[in-house]
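S.K.: could you work out the structure for the sequence below:
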Amino acid sequence: MAHAAVCVFCGAREGRDPAYRAAAEETGRMLAANEWELVYGAGDVGLMGAVARAAQAAGGRTLGVIPAHLVGREGAAHDLTRHVVTETMHERKKVMFMNSHAIVVLPGGAGSLDEMFEVLTWRQLGLHDKPIFLLNTLGYWTPLIQLVEHVIAHGFADDSLRGMVREVADPQTLGTALRAALS
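M.R.: Sure, this is the predicted structure:
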């Protein structure tokens, strides 16, 4: 699917290890190389800014979605292919989700966790079947993967939850997984 769109949820910070930024930049270049539009939070900071700048520098298309109250805080990028300003955070997530064919979660904080769990919950409820990938740079998401296993082991979710999120180790593996999922 050459003109698919991939939603990337990720941090408005870069984290302490430069490997997070490097993986975000590589992800942006990989999306552009595959002609997939990047759908992201429109911020020009942190991993969000890194993935978008790399995608744009590689000739990729970008759709940035940001709520009005974050424009000053996250420095909304204005050189995007498409740019949407929403009223609320919830509307931002919905617009990002509705304009994408797959979801990728890079390292991030509470906002990235919120975004990931919302799309995972929607999938668990049968509201969509879009693939969800965790880019597990430096094992960042390993505790989250263990938490999902814990939830299943204690009977608070069916075994099927395990297969609704796929862990990938690096942007190359992510690209391969996305090509398979979007074909």
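S.K.: CA only for contacts and neighbour counts going forward, please
M.R.: Fine.
S.K.: where do the strands sit along the protein?
M.R.: For the chain, applying DSSP state E gives strands covering 5-9, 37-40, 62-67, 82-86, 102-105, 132-135, 166-168.
S.K.: so which of those strands gets nearest R53?
M.R.: Among the strands of the chain, the nearest to R53 by CA to CA is strand 62-67 (9.5 Å).
S.K.: quick one, the closest one and strand 5-9 angle?
M.R.: Computed by axes from the mean of the first three to the mean of the last three CA atoms, to 10 degrees, the angle separating strand 62-67 from strand 5-9 equals 40 degrees.
S.K.: got the angle for strand 62-67 vs strand 82-86?
M.R.: Per the same axes, to 10 degrees, the angle that strand 62-67 makes with strand 82-86 is 10 degrees.
S.K.: dump the strands of the chain into JSON lines; add mean neighbour count and distance to P18 as well.
M.R.: Output for the strands of the chain, formatted as JSON lines (neighbours: other CA atoms under 10 Å; distance: least, CA to CA, whole Å):
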{"stretch": "strand 5-9", "mean neighbour count": "26", "distance to P18": "18"}
{"stretch": "strand 37-40", "mean neighbour count": "28", "distance to P18": "21"}
{"stretch": "strand 62-67", "mean neighbour count": "25", "distance to P18": "23"}
{"stretch": "strand 82-86", "mean neighbour count": "17", "distance to P18": "28"}
{"stretch": "strand 102-105", "mean neighbour count": "23", "distance to P18": "17"}
{"stretch": "strand 132-135", "mean neighbour count": "24", "distance to P18": "15"}
{"stretch": "strand 166-168", "mean neighbour count": "19", "distance to P18": "19"}
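S.K.: I have a second one here; can you model it like the first so I can compare?
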Amino acid sequence: MPLPAPRGGHAAVVLDGRIHVLGGGNARSTLADHDVYDPASRTWSARAPLPRAEGSPAAVVLDGKLLAIGGRSGDQDFGAVDIFDPAADAWTVGPPVEPRGTAGAAVFCGAIHLFGGESQARRQVLADVLRLDPHAGWQPLAPLPTARNFARAVVFRGAVHVVGGSLDAQVSHAPAGSAVVEALACPIRGT
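M.R.: Now for the predicted structure:
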């Protein structure tokens, strides 16, 4: 079943057995669209859109909620963390992070972790690793060995793997032969 409309640079997560696709862009603009695919019925439905149009957000699911983190539109990066409650079909505001787009994120060791990304304002690819503490906000951890944007993070066999990405601002891929996989074991240490 194809997407309801073309898009790229979006985020996608699984929540309650359905695939949520949010943000991104098309040939004309950045999108706030939030579409949900139900594999059981093989249908798409629109849900509450993101609070703003944003491409390249990071997204995770924790405790039955979807979190969209950062993102960008044009030359503007966002630091918003927006929390989607599927029961209410509504977004609420979470603890903001330093503005960035193209970051990787994963739920690991029971907490949300954010990896790298890019600050367009500083024209800098980021190496920072941040953990969201629900009581204290975002906490810095030891940085990635290499700064990366457009990398993705997955949890596999007791470690989070930060895969791919680029070392250069405005570039979405690493050159062939680059060593761009880091495996970080639980717990990830602070700075």
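S.K.: got a TM-score for the pair?
M.R.: Here the TM-score for the pair of chains, by TM-score structural alignment, normalised by the length of the first structure, is 0.29; 99 aligned residues with a CA RMSD of 5.6 Å.
S.K.: wait, V93 of the second structure sits on F84?
M.R.: No: judged on CA atoms under 8 Å, V93 of the second structure makes no contact with F84 at a distance of 9.1 Å.
S.K.: which stretches of the first structure form helices?
M.R.: 18-33, 46-57, 71-74, 89-98, 110-124, 142-153, 171-182 (DSSP state H).
S.K.: what's the neighbour count on G137 of the second structure?
M.R.: The number of residues packed near G137 of the second structure is 14, by other CA atoms under 10 Å.
S.K.: okay, the strands of the first structure in a markdown table with distance to A22 of the first structure next?
M.R.: Putting the strands of the first structure into a markdown table (distance: least, CA to CA, whole Å) gives the following:
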| stretch | distance to A22 of the first structure |
| --- | --- |
| strand 5-9 | 15 |
| strand 37-40 | 17 |
| strand 62-67 | 19 |
| strand 82-86 | 24 |
| strand 102-105 | 15 |
| strand 132-135 | 12 |
| strand 166-168 | 15 |
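S.K.: for V95 of the first structure, find the nearest of those strands.
M.R.: With distances scored as CA to CA, the stretch of those nearest to V95 of the first structure is strand 62-67 (7.3 Å).
S.K.: the inter-axis angle of the closest one versus helix 46-57?
M.R.: Orientation check (the same axes, to 10 degrees): strand 62-67 of the first structure against helix 46-57 gives 150 degrees.
S.K.: most tightly packed of the helices of the first structure?
M.R.: Most buried of these, by mean neighbour count (mean count of other CA atoms under 10 Å): helix 46-57, with a mean of 24.
S.K.: now that helix and helix 18-33, what's the angle there?
M.R.: Using the same axes, to 10 degrees: helix 46-57 of the first structure against helix 18-33 is 30 degrees.
S.K.: what packs against helix 46-57 of the first structure?
M.R.: Judged by 3 or more CA pairs under 8 Å, 6 or more residues apart in numbering; DSSP states H and E, helix 46-57 of the first structure is in contact with helix 18-33, strand 37-40, strand 62-67.
S.K.: let's see 7 Å
M.R.: If you count contacts as 3 or more CA pairs under 7 Å, 6 or more residues apart in numbering; DSSP states H and E, helix 46-57 of the first structure packs onto helix 18-33.
S.K.: re the thing from before, which of V93 and F84 of the second structure has more residues huddled nearby?
M.R.: Between V93 of the second structure and F84, F84 has the larger neighbour count (other CA under 10 Å), namely 23 against 12.
S.K.: contacts only, for that one.
M.R.: K65, L66, L67, A90, W91, T92 (CA atoms under 7 Å, 6 or more residues apart in numbering).
S.K.: in whichever strand or helix holds H161 of the second structure, which residues are buried?
M.R.: Counting by DSSP states H and E, the element that carries H161 of the second structure is strand 159-163. Buried residues in strand 159-163 of the second structure, defined by neighbour count with 16 or more other CA atoms under 10 Å: A159, V160, H161, V162, V163.
S.K.: doesn't T27 make contact with A52 of the first structure?
M.R.: No: A52 of the first structure is beyond contact range of T27, at 9.2 Å (criterion: CA atoms under 7 Å).
S.K.: and of the strands of the first structure, who's closest to V148 of the first structure?
M.R.: V148 of the first structure lies closest to strand 166-168 among these, at 11.7 Å (CA to CA).
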